[in-house]
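**Student:** quick one: sequence plus predicted model below, questions after.
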Amino acid sequence: MDEVEVVVAHSQRATLRVGDVFLKVDADQTRVDVEVEAMSLAPVPTPEVLWRKPPVLATAALPGTTLGRLGGPATGSPEAWAAAGAAIRKLHDAPLPPWPGRAGRSVDALAQELADECEALVRNGVLPARLVARNRRVAEAALRPWTAAFTHGDLQIAHVFVDGDEVTGIIDWSEAGQGDPLYDLAAFVLGHEEHLDDVAAGYGSDVDLDVIHAWSSLRSLLAVRPLIEQGFDPFAPGCEVDVLKSRM
């Protein structure tokens, strides 16, 4: 093998691809513990764990391709998007894992985090005050009681693989745990909400579109500054800032 592909890299973790093997390097072993256990419990296809030697976790590559990525074009038939929705529903209907997840932060904690982050975005001149205020109002619809489900916690479009109209696997489970199922749906269609109807058709009932839009705004508001700090560009076309602008 003469090439190592850097899939993602920042100060918290890095993922490399070497042939058909993915190597995730994570200094936080708690996240790796969660990832391995979540994959063993999830009732959907997940990567095979080849070996684990802290701080490295090695998993096999999945067949198929993703439906796209944030900031890039989306692909796949309506049936493929619906199949993804059905797989997400299967996960959410599974028995709860015994730990809280990223999508399960308390309403009070989220409200405080949202308030603090909105204030920081405006104070530091990262985003216009009007844009922040509008999306904060949208985001507040997510701050309500929910029935906890088995959630992935970081179900961005690049983490779901399909082959034709079949889901072949879901990767990156380090944020999994008990949480709001609509958070997962919002993360999956972030930047590609034109496919939300297809995903909802596969997912079935209990899809509140206003709450999904709220989670998209909330997730984007909370992500902008951390992404910049990690060397990513939330201002790139189709990414978080464009999601926020679409609410205006």
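**Tutor:** Looks like it came in fine.
**Student:** every contact and neighbour count from this point should use C-alpha atoms.
**Tutor:** Will do.
**Student:** what about the strands in the chain?
**Tutor:** Using DSSP state E, the strands of the chain run over residues 5-9, 13-18, 21-26, 49-53, 56-60, 65-66, 149-151, 160-163, 166-170, 177-179.
**Student:** figure out which of the ones you listed is closest to V122.
**Tutor:** V122 lies closest to strand 5-9 among the strands of the chain, at 27.8 Å (CA to CA).
**Student:** for that closest one, packing partners?
**Tutor:** Here strand 5-9 touches strand 13-18, going by 3 or more CA pairs under 8 Å, 6 or more residues apart in numbering; DSSP states H and E.
**Student:** list the buried ones in the strand it packs on?
**Tutor:** For strand 13-18, a neighbour-count test (16 or more other CA atoms under 10 Å) marks 14-17 as buried.
**Student:** report all helices and strands that it contacts.
**Tutor:** For strand 13-18, the packing partners by 3+ CA pairs under 8 Å, 6+ apart come out as strand 5-9, strand 21-26.
**Student:** closest to L227 among the buried residues of strand 13-18?
**Tutor:** For these, the nearest to L227 is A14 (14.6 Å; CA to CA).
**Student:** contacting residues for the closest one?
**Tutor:** By CA atoms under 8 Å, 6 or more residues apart in numbering, the residues touching A14 are 6-8, 24-26.
**Student:** try 7 Å
**Tutor:** 8, 24-26 (CA atoms under 7 Å, 6 or more residues apart in numbering).
**Student:** likewise for A176?
**Tutor:** 34, 38, 101-102, 151-153.
**Student:** equivalent analysis for S217, please.
**Tutor:** Per CA under 7 Å, 6+ apart, neighbours of S217: 135, 138-139, 244.
**Student:** and those, which of them are buried?
**Tutor:** Judged by 16+ other CA under 10 Å, buried ones among these: 135, 138-139, 244.
**Student:** got those as TSV, with distance to W215 columns?
**Tutor:** TSV is the format used below for these (distance: CA to CA, whole Å):
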residue	distance to W215
N135	10
V138	9
A139	6
L244	11
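**Student:** let's bring in a second model and compare:
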Amino acid sequence: MTGVDEVEVVVAHDERATLRVGDVFLKIDSDQARIDVEVEAMGLAPIPTPRVLWRKPPVLALAAVPGTALGRLGEPSPASPAAWAAAGAAVRRLHDAPLPPWPGRSLDELASRLDGECGWLVTNGVLGKDVVTRNREVAEAALRPWQPVFVHGDLQITHVFVDDDVVTGVIDWSEAARGDALFDLAVLTLGHEEHLDDVLAGYGTDADRDVIRGWWSWRSLVAARWLIEHGFDPSQPGCEFDVLKSRM
């Protein structure tokens, strides 16, 4: 990494930070178990992932993946329908892979987290009670038994890179586990509902859209406090609060 002109702070908060130094990403994480999951998941996933260069706790060094992200939440995606379909096909390969050896969150855990975050949003006046109540009702559709698959667990569009309508890499695997396939599809299309048909075309099968809408609401409700407490703004146009208000 000699001759690098600058260090770019990609993201930084009190749990972890990611720096870019040339073509190398340095992930500094206070939770080594989270890094353990990330490294093992990337080794198991049957789709392109970043190459691990070295690891010296608390730092993990990863090679940059080629291409550009599908887009950003709150902004129109520059990617073509074919690129979104390619993302759907990559997700299907992941979901068809053998399960990782560690479990995911249980249905009871997910329901309990929803209860707690909805209570916090109302008690602190962050969102109107009517918006929270309505989205909690929508989220209930997602909280049902499912057949577990290998999920990425945090499949935001900023984590999927494409080049010439081909997926070149999927990053940030610290939430990978056994889980609901429709959760991954929902997180991928959160705030970009117009691309759900493209993703499902690549995924190769239709899906219960009420469940996907449920996960859109669940994700937006439970993420709000974390985002606010870590310096992010879910009230920006096109982001989590707009997703919740669109269900009204």
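**Tutor:** That came in fine, so what should we check first? Bear in mind the structure is a predicted one, so any value in this text is a computation, not a measurement.
**Student:** ok so, going back, turn the contacts of A176 of structure 1 into CSV, columns for neighbour count.
**Tutor:** Shown next, in CSV, are the contacts of A176 of structure 1 (neighbours: other CA atoms under 10 Å):
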residue, neighbour count
V34, 19
A38, 22
G101, 22
R102, 17
T151, 34
H152, 34
G153, 24
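**Student:** nearest to S174 of structure 1 among those?
**Tutor:** Nearest member of the contacts of A176 of structure 1 to S174 of structure 1, counting by CA to CA, is V34, at 5.5 Å.
**Student:** that closest one matches what in structure 2?
**Tutor:** Under the alignment by TM-score structural alignment, V34 of structure 1 pairs with V37 in structure 2.
**Student:** surely V162 of structure 1 and T168 touch.
**Tutor:** Yes: with contact defined as CA atoms under 7 Å, V162 of structure 1 reaches T168; the gap is 5.1 Å.
**Student:** overlap in contacts of those two?
**Tutor:** G64.
**Student:** can you check which part of structure 2 the longest helix seen in structure 1 sits on?
**Tutor:** Taking DSSP state H as the criterion, structure 1 has its longest helix at helix 209-229. On structure 2, the counterpart of helix 209-229 of structure 1 by TM-score structural alignment is residues 209-229.
**Student:** now that stretch on structure 1. Mean distance?
**Tutor:** Compared with structure 1 after fitting, stretch 209-229 of structure 2 deviates on average by 0.6 Å (mean CA distance after the TM-score superposition for structure 1).
**Student:** so how far is that stretch from its chain's centroid?
**Tutor:** 11 Å (CA atoms, centre = their mean, to the nearest Å).
**Student:** cool, stretch 241-248 of structure 2 as well?
**Tutor:** With CA atoms, centre = their mean, you get 19 Å for stretch 241-248 of structure 2.
**Student:** so what touches that stretch?
**Tutor:** Under the contact criterion CA under 7 Å, 6+ apart, stretch 241-248 of structure 2 has outside partners 131, 134-135, 191, 217, 220, 234-235.
**Student:** which among those count as buried?
**Tutor:** The neighbour count (16+ other CA under 10 Å) marks 131, 135, 191, 217, 220, 234-235 as buried among the contacts of stretch 241-248 of structure 2.
**Student:** burial of D233 of structure 1, as a residue count?
**Tutor:** By the measure other CA atoms under 10 Å, the count of residues near D233 of structure 1 is 16.
**Student:** swap that for M39 of structure 1, sorry
**Tutor:** 22.
**Student:** try M1 of structure 1
**Tutor:** Neighbours around M1 of structure 1, by other CA under 10 Å: 5.
**Student:** ok, W216 of structure 2 next?
**Tutor:** Neighbours around W216 of structure 2, by other CA under 10 Å: 28.
**Student:** check contacts around it.
**Tutor:** Listed by CA under 7 Å, 6+ apart, the contact partners of W216 of structure 2 are 186-187, 190.
**Student:** hang on, the earlier thing: if we only consider the contacts of A14 of structure 1, which is nearest to G125 of structure 1?
**Tutor:** Of all these, V8 has the smallest distance to G125 of structure 1: 27.4 Å, by CA to CA.
**Student:** so that closest one touches T15, yeah?
**Tutor:** Yes: V8 of structure 1 lies in contact with T15 (CA under 7 Å); the separation is 5.3 Å.
**Student:** out of the helices and strands packed on strand 13-18 of structure 1, deepest packed?
**Tutor:** strand 21-26 (a mean of 20; mean count of other CA atoms under 10 Å).
**Student:** what ranges does structure 2 have for its helices?
**Tutor:** Assigned by DSSP H, structure 2 shows helices spanning 32-44, 81-95, 107-123, 129-139, 181-189, 196-203, 209-229, 240-245.
**Student:** how about these in CSV, adding distance to V59 of structure 2?
**Tutor:** Below are the helices of structure 2 laid out as CSV (distance: least, CA to CA, whole Å):
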stretch, distance to V59 of structure 2
helix 32-44, 9
helix 81-95, 26
helix 107-123, 30
helix 129-139, 36
helix 181-189, 27
helix 196-203, 34
helix 209-229, 23
helix 240-245, 30
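**Student:** relative to D5 of structure 2, which of those is closest?
**Tutor:** helix 32-44 (27.7 Å).
**Student:** what's the angle from the closest one to strand 52-56?
**Tutor:** Counting by axes from the mean of the first three to the mean of the last three CA atoms, to 10 degrees, helix 32-44 of structure 2 lies at 160 degrees to strand 52-56.
**Student:** buried stuff in helix 32-44 of structure 2?
**Tutor:** 35, 37-39, 41-42.
**Student:** also stretch 52-62 of structure 2?
**Tutor:** Applying 16+ other CA under 10 Å to stretch 52-62 of structure 2 flags 52, 59-62 as buried.
**Student:** for stretch 65-82 of structure 2, same thing?
**Tutor:** Buried residues in stretch 65-82 of structure 2, counted by 16+ other CA under 10 Å: 65, 67-74, 77, 79, 81-82.
**Student:** do stretch 160-171 of structure 2 as well
**Tutor:** Neighbour-count burial for stretch 160-171 of structure 2 [16+ other CA under 10 Å]: 160-162, 165-171.
**Student:** measure that stretch end to end?
**Tutor:** End-to-end span of stretch 160-171 of structure 2 (CA to CA, to the nearest Å): 7 Å.
**Student:** which residue packs closest to the counterpart of V44 of structure 1 in structure 2, ignoring adjacent ones?
**Tutor:** For V44 of structure 1, the aligned position in structure 2 is I47, judged by TM-score structural alignment. Nearest residue to I47 of structure 2, sequence neighbours excluded (CA to CA, 6 or more residues apart in numbering): A90, at 6.4 Å.
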